[in-house]
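Asks: have a look at this fold, sequence not included:
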């Protein structure tokens, strides 16, 4: 007579399942983990109940088989059982207590008087694990009722709303730090040497044929003056490089070939040509572009005058 699940599998499995249940019933952050992931806890409890149910069935079958043995076979079985290592014996005894059933040799004490064609019935009590689980469910139900129906605790809809708000915040933060998610609205002028060198490499590979190496212009416009066809500044230049120039006669859209981070690098590099003197500058094209965000000369002059007054 053997257990359906060997002890070396059953005992560690029960231990880890109970440890998992305990882990999911303690606090983890703002709320217990079993509230955030109730299905995990239910799964662990279900597996534990299945193991206990299997062992209970196997134990009952073993009891029937034991009763059918003769006295010599029972003696041999009891002698073999006494040789079981203490640890395994202790776990088996604890497991037997958890089931709440009497040992096979003591079952004669709880045999009922009536029988049906030789089949007798045992007057077993409910297993302790079932009783404790029932009491635990009552306590859980009381806590649940008080928290969610008396004190109007945060429900799943509230959690969803807060998670969506946090998700939007996380997405915006991610977009700020993710270079390849940059667009012409969020792009900023890059000043790091590594970015400018990468932009120079891209410019020399893709743009020199039309704008020349010094930005003086050829087929494309001059990049060194203040005139811009589609607007200057990092935002407009990024958009022009990404989406292309004027329909039918402008630059192609480089967004098919370059990543947003690469477009930001090349746009930042070509803006370095502003104010330089190329060898053969092309005639200005477009309109003079003034950065509205840059301080005007009047503001600069006024600031200097105020500083002079303070110094006097």
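Replies: Yes, it's here. Note that the structure is a prediction, hence the values are computed from the model and not measured. Numbering: from 1, shown residues only.
Asks: going by C-alpha atoms from here, please, whenever you check contacts or count neighbours.
Replies: Noted.
Asks: and the host helix or strand of residue 12, what does it pack onto?
Replies: In this assignment (DSSP states H and E), residue 12 forms part of helix 7-23. Judged by 3 or more CA pairs under 8 Å, 6 or more residues apart in numbering; DSSP states H and E, helix 7-23 is in contact with helix 38-67.
Asks: how long is stretch 173-187 end to end?
Replies: End-to-end distance of stretch 173-187 (CA to CA, to the nearest Å): 14 Å.
Asks: in that stretch, what counts as buried?
Replies: Neighbour-count burial for stretch 173-187 flags 182-184, 187 (criterion: 16 or more other CA atoms under 10 Å).
Asks: for stretch 272-287, same thing?
Replies: By neighbour count with 16+ other CA under 10 Å, stretch 272-287 contains the buried residues 273, 278, 281-282, 284.
Asks: quick one: which of those residues is nearest to residue 165?
Replies: Of all the buried residues of stretch 272-287, the one sitting nearest residue 165 is residue 273; the distance, using CA to CA, is 43.2 Å.
Asks: nearest spatial neighbour of that closest one, chain-adjacent residues omitted?
Replies: residue 224 (5.0 Å; CA to CA, 6 or more residues apart in numbering).
Asks: surely that neighbour touches residue 275?
Replies: Yes: counting by CA atoms under 8 Å, residue 275 is a contact partner of residue 224 at 5.6 Å.
Asks: helices or strands up against the strand ranked longest in the chain?
Replies: Criterion DSSP state E: the longest strand present in the chain is strand 111-116. When contacts are defined as 3+ CA pairs under 8 Å, 6+ apart, strand 111-116 sits against strand 119-122.
Asks: run the chain-centre distance for the helix or strand following the strand it packs on.
Replies: Where DSSP H and E defines the elements, the next helix or strand beyond strand 119-122 is helix 128-145. Mean-position distance between helix 128-145 and its chain equals 32 Å (CA atoms, centre = their mean, to the nearest Å).
Asks: okay, pairing it with this:
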């Protein structure tokens, strides 16, 4: 491995492999792990120091072992070190072909007449990799020009608008399944048994003291009649439970202690009192008559 990758290549490669593994396994949100977590940064610095120290120790040990050899051993070591492997020889040969340059012993064939204070200029050909890259860039530029400036192809602004539209659709789809994102504008009556049971438990724990168990009303208004002080229907009831009732004498705002889903559940549950007969119903309050379909 040392024949192909010197220490100044090996150390950074190993370091960034370790860094990549840490970044992959450490959940650090949008920021890189080594920025958000100071302990990770210190660990990475420690790893880098260990790698550099290891390379230095190995190099020192190799030098000590080399110096301990006799002349024949040093000769065998030097011969083995100087003999490149087949792969290394192929890489070196391929690299020279890609450069398409003359070897040093043949440079006299391509020396130009220019002479600047003893500095001579060689007439080397451009490296094929550079030349082909240049040709490819020209082809790309022509295609780009025709697509975006002649045929008005979608540019980055159009792509951004498309991504915004796709994101908006994705958000709406997500909201359909994320019940805790419900608000006054998106709430709907919950009809599943599990939601109504949860709403009943919330009602018993928080609302019975003012509205009674059967919704007949006490300190709070009657929930069984068809009149509502702040508006009927799931949206108005959700808003009233969330934001509270009338200033100074109304219900507290439950949004501080209940999640949006819980408010939707208890709102859906108490709407079921509509039309039922309470044991001791309180007199109707409010001027808004709740239509039959207002809870839908």
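Replies: Okay, I see it. Note that this is a predicted model, so its numbers are computed, not measured.
Asks: contact partners for the corresponding residue of the first structure for residue 180 of the second structure?
Replies: Mapped onto the first structure by TM-score structural alignment, residue 180 of the second structure lines up with residue 180. Neighbouring residues of residue 180 of the first structure by CA atoms under 8 Å, 6 or more residues apart in numbering: 259-261.
Asks: how about the helices in the stretch 201-312 of the first structure?
Replies: 208-211, 233-243, 260-270, 297-311 (DSSP state H, counting those that start in this stretch).
Asks: so which of these is nearest residue 192 of the first structure?
Replies: Residue 192 of the first structure sits nearest to helix 260-270 of all those, at 9.6 Å, using CA to CA.
Asks: how big's the offset between the closest one and the second structure?
Replies: Comparison of helix 260-270 of the first structure with the second structure after fitting gives an average deviation of 1.1 Å (mean CA distance after the TM-score superposition for the first structure).
Asks: compute the inter-axis angle for that helix and helix 233-243.
Replies: With axes from the mean of the first three to the mean of the last three CA atoms, to 10 degrees applied, the angle from helix 260-270 of the first structure to helix 233-243 works out at 130 degrees.
Asks: quick check: residue 41 of the second structure touching residue 48?
Replies: No: Residue 41 of the second structure lies out of contact with residue 48 (CA under 8 Å); the separation is 10.7 Å.
Asks: tell me which of the two has more neighbours.
Replies: Set residue 41 of the second structure next to residue 48 and count neighbours by other CA atoms under 10 Å: residue 48 wins out with 18 against 15.
Asks: for that one, which non-adjacent residue is spatially closest?
Replies: Closest to residue 48 of the second structure by CA to CA, 6+ apart is residue 15, at 6.3 Å.
Asks: roughly how far apart are the one you found and residue 123 of the second structure?
Replies: 42 Å.
Asks: looking at those two, which has the bigger crowd around it?
Replies: residue 15 (17 against 12).
Asks: from residue 213 of the second structure, how far out is that one?
Replies: For residue 15 of the second structure relative to residue 213 of the second structure (CA to CA), the value is 66 Å.
Asks: which position in the first structure aligns with residue 18 of the second structure?
Replies: So, by TM-score structural alignment, residue 18 of the second structure is left unmatched.
Asks: ok, residue 18 of the second structure to residue 35 of the second structure distance?
Replies: For residue 18 of the second structure relative to residue 35 of the second structure (CA to CA), the value is 15 Å.
Asks: which one of the two has more residues nearby?
Replies: Taking neighbours as other CA under 10 Å, residue 18 of the second structure and residue 35 compare with residue 18 leading, 15 against 11.
Asks: residues contacting the helix or strand hosting that one, please?
Replies: Using DSSP H and E, residue 18 of the second structure sits in helix 7-25. The contact list for helix 7-25 of the second structure (CA under 8 Å, 6+ apart) reads 32-34, 44, 47-48, 51-52, 55.
Asks: and with 10 Å instead?
Replies: 1-2, 4-5, 26, 31-34, 40-41, 43-45, 47-52, 54-56, 59 (CA atoms under 10 Å, 6 or more residues apart in numbering).
Asks: show me which of these are buried.
Replies: Here, 16+ other CA under 10 Å leaves 33-34, 40, 44, 47-48, 51-52, 55 buried among those.
Asks: of those residues, which belong to helices?
Replies: 33-34, 40, 44, 47-48, 51-52, 55 (DSSP state H).
Asks: for the residues you listed, give me TSV that also has distance to residue 193 of the second structure.
Replies: Shown next, in TSV, are those (distance: CA to CA, whole Å):
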residue	distance to residue 193 of the second structure
33	44
34	48
40	48
44	53
47	57
48	59
51	62
52	65
55	67
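Asks: widest-spaced pair of these?
Replies: Put simply, by CA to CA the two of those set farthest apart are 33 and 55, 26.3 Å from each other.
Asks: nearest to residue 198 of the second structure, of the ones in helices among the buried ones among the contacts of helix 7-25 of the second structure?
Replies: Nearest to residue 198 of the second structure among these, with distances taken as CA to CA, is residue 33, at 40.2 Å.
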